[in-house]
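In: Show me the folded form of this:
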Amino acid sequence: MSNRGANNTIEQLLGTRTGGPRSAVSQDVINRVRVSANIVRQNFDELEDFVDGRLDNDALFIVYTPNGGEAASYLYKHIHNYLSSLYSFNEQIRERVNDLAPENSITKQDIISGQSFYSERLAFLRGLRHDVQHGEYNSLKLDCRHTAGNFRIYCVEFNEQAFSSGAVRHPPDYLRHTNQRDRRYPLPYIAEFHKQYFNGFVDDSVDWLTGNP
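Out: So this is what the prediction gives:
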């Protein structure tokens, strides 16, 4: 049954009020969750530092033209690192919860199902992660906004056609909770997700694992 009204995101994804795990969780498990969350945060900080503009606004980055290809590769590396660490963190939580939940479980489909606001916002990033992992960044397009001498100013746009016809299986599953305006600029989307949803999900995960959802 749907339980989207519950405050704790793990309870929402499980679809029922469990009250936490069926057995006590060791401090080592909690520490590993926090370490994984900090890796996601570190990768976000590195992405934010690399971009010259505000990541949550225009996310512009300046490229010295002779080194343009190298600069783009570094940007893609930072995007990949963030999305991959986010994917790993969510899988870690999903597997731990499934080991400890009294009856229900969270499937990979549940993680993007819209059972919670977190899963709604995560779905698009989950799809991007699959694309950058298997599709050679086909859905990311560099758009040149300004040119000044040997410098060009770029932003990253989402190429929906390339995403939908690329390596991602069932692409509509990852797009259904967002519209074209949401998806147009992936970097501000990442910033909004990280600042408004990720940390809350970490707190909810720890609360559930410690029996206080």
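
In: When you work out contacts or count neighbours from here on, use the C-alpha atoms and nothing else.
Out: Fine.

In: okay, now A191: neighbour count?
Out: Counted by other C-alpha atoms under 10 Å, the residues lying close to A191 total 21.

In: One more, please, to line up against the first structure:
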Amino acid sequence: MKQGRFISLEGGEGAGKSTQLRALGDALRARGMEVVETREPGGSEGAEAIRSLLLTGNADRWSPRAEALLFAAARADHVEKTIRPALERGAWVLSDRFLDSSRAYQGQGELTDADIMVLHRIGSAGFLPDRTLLLTLPEQEAAVRARRRDGDDADRIGGRASDFHRAVADAFARFVVNEPDRVRAVDASGAAAEVTTRLLANLVDLLP
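Out: Just a heads-up that it's a prediction; the model follows:
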């Protein structure tokens, strides 16, 4: 049986993760692979139910600690019900966000990166992607794309202030420096097809 691989796509608001996940999935299928496309929060019945709690309501609906616990619970169900079964049958799993988003978004302020990793160890036994592709864009370009996509309907996390999203970008950049074997930065500017080619180039060592 072919070895399954788990790839996460990360990045801030407007980086093009959803578009590139679909394009990357199509490119891998063209190579004869089974591909499962999923997302976080969500990706399983239980996790999708938690997603609706996390992304709706007022900005202060959840405390930072409650929010981090909900994300960890959603991820635990996602890993157990969707990701691991697909990998076991040899599929490639592509996820629009995973643990590194929790580290970047929830691991600041009251909670540290170490706190988020403890929750992940408890909820998902420390399970990590084979490769994390971080889509990067200049801040202003990302903001324009996000506004074009969401208008005035950004969710309760995406709608936070620019300084929060700047801190998120800084956290993602640290992951690239500290975990270079797993996390790769990919320029998300330019034509979509060019970005997909860059993503594939960062998976060459994992492809059969």
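
In: Got a TM-score for the two of them?
Out: Here the superposed chains carry a TM-score of 0.34, computed using TM-score structural alignment, normalised by the length of structure 2; 112 aligned residues with a C-alpha RMSD of 5.2 Å.

In: List the buried residues of the helix or strand containing S88 of structure 1.
Out: Assigned by DSSP states H and E, S88 of structure 1 falls within helix 68-100. Of all the residues in helix 68-100 of structure 1, those buried under the rule 16 or more other C-alpha atoms under 10 Å are 71, 75-76, 78-87, 89-91, 93-94, 96-98, 100.

In: Show me the strands in structure 1, by range?
Out: Counting by DSSP state E, the segments of structure 1 that form strands are 61-64, 140-148, 151-158.

In: Over to structure 2?
Out: Counting by DSSP E, the strands of structure 2 are 5-10, 35-39, 92-96, 131-136, 183-187.

In: Throw these into CSV and include distance to E45 of structure 2 and mean neighbour count, thanks.
Out: As requested, those are exported to CSV (distance: least, C-alpha to C-alpha, whole Å; neighbours: other C-alpha atoms under 10 Å):
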stretch, distance to E45 of structure 2, mean neighbour count
strand 5-10, 20, 24
strand 35-39, 12, 20
strand 92-96, 15, 24
strand 131-136, 24, 24
strand 183-187, 28, 21
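
In: Redo the ones you listed as TSV? Include distance to L119 of structure 2.
Out: Listed next are the strands of structure 2 as TSV, based on distance: least, C-alpha to C-alpha, whole Å:
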stretch	distance to L119 of structure 2
strand 5-10	19
strand 35-39	19
strand 92-96	19
strand 131-136	19
strand 183-187	20
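
In: if we compare those, which one ends up closest to S124 of structure 2?
Out: For the strands of structure 2, proximity to S124 of structure 2 was assessed by C-alpha to C-alpha; strand 5-10 is nearest, at 14.2 Å.

In: Against which helices or strands is the closest one packed?
Out: Counting contacts by 3 or more C-alpha pairs under 8 Å, 6 or more residues apart in numbering; DSSP states H and E, strand 5-10 of structure 2 is packed against helix 17-29, strand 92-96, strand 131-136.

In: what angle do the longest one and strand 131-136 make?
Out: The reference is to helix 17-29 of structure 2. What separates the directions of helix 17-29 of structure 2 and strand 131-136 is an angle of 140 degrees, with axes from the mean of the first three to the mean of the last three C-alpha atoms, to 10 degrees.

In: ok, and what's touching helix 17-29 of structure 2?
Out: Residues from elsewhere that reach helix 17-29 of structure 2, judged by C-alpha atoms under 8 Å, 6 or more residues apart in numbering: 9-11, 34-37, 94-96, 135, 192, 195-196, 199-200.

In: If you count neighbours, what's buried in it?
Out: Neighbour count says helix 17-29 of structure 2 has 17-18, 20-21, 23-25, 27 buried, by 16+ other C-alpha under 10 Å.

In: Name the nearest of these relative to Q140 of structure 2.
Out: Closest approach to Q140 of structure 2 among those (C-alpha to C-alpha): K17, at 16.8 Å.

In: what about the closest one, distance to E194 of structure 2?
Out: Per C-alpha to C-alpha, to the nearest Å, K17 of structure 2 is found 14 Å from E194 of structure 2.

In: can you map out the helices along structure 1?
Out: Using DSSP state H, the helices found in structure 1 span residues 9-14, 27-50, 68-100, 117-134, 160-164, 172-175, 180-183, 186-193, 199-209.

In: could you redo these as CSV and give each row distance to H146 of structure 1?
Out: Formatted as CSV, those follow (distance: least, C-alpha to C-alpha, whole Å):
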stretch, distance to H146 of structure 1
helix 9-14, 42
helix 27-50, 18
helix 68-100, 14
helix 117-134, 26
helix 160-164, 23
helix 172-175, 30
helix 180-183, 22
helix 186-193, 18
helix 199-209, 35
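
In: T147 of structure 1: which of those is closest?
Out: helix 68-100 (12.5 Å).

In: what angle separates the closest one from helix 117-134?
Out: Angle, helix 68-100 of structure 1 to helix 117-134, by the same axes, to 10 degrees: 130 degrees.

In: by how many degrees do helix 68-100 of structure 1 and strand 151-158 diverge?
Out: Calculated by the same axes, to 10 degrees, helix 68-100 of structure 1 forms an angle of 30 degrees with strand 151-158.

In: helices and strands around helix 68-100 of structure 1, which ones?
Out: For helix 68-100 of structure 1, the contact count by 3+ C-alpha pairs under 8 Å, 6+ apart identifies helix 27-50, helix 117-134 as packing neighbours.
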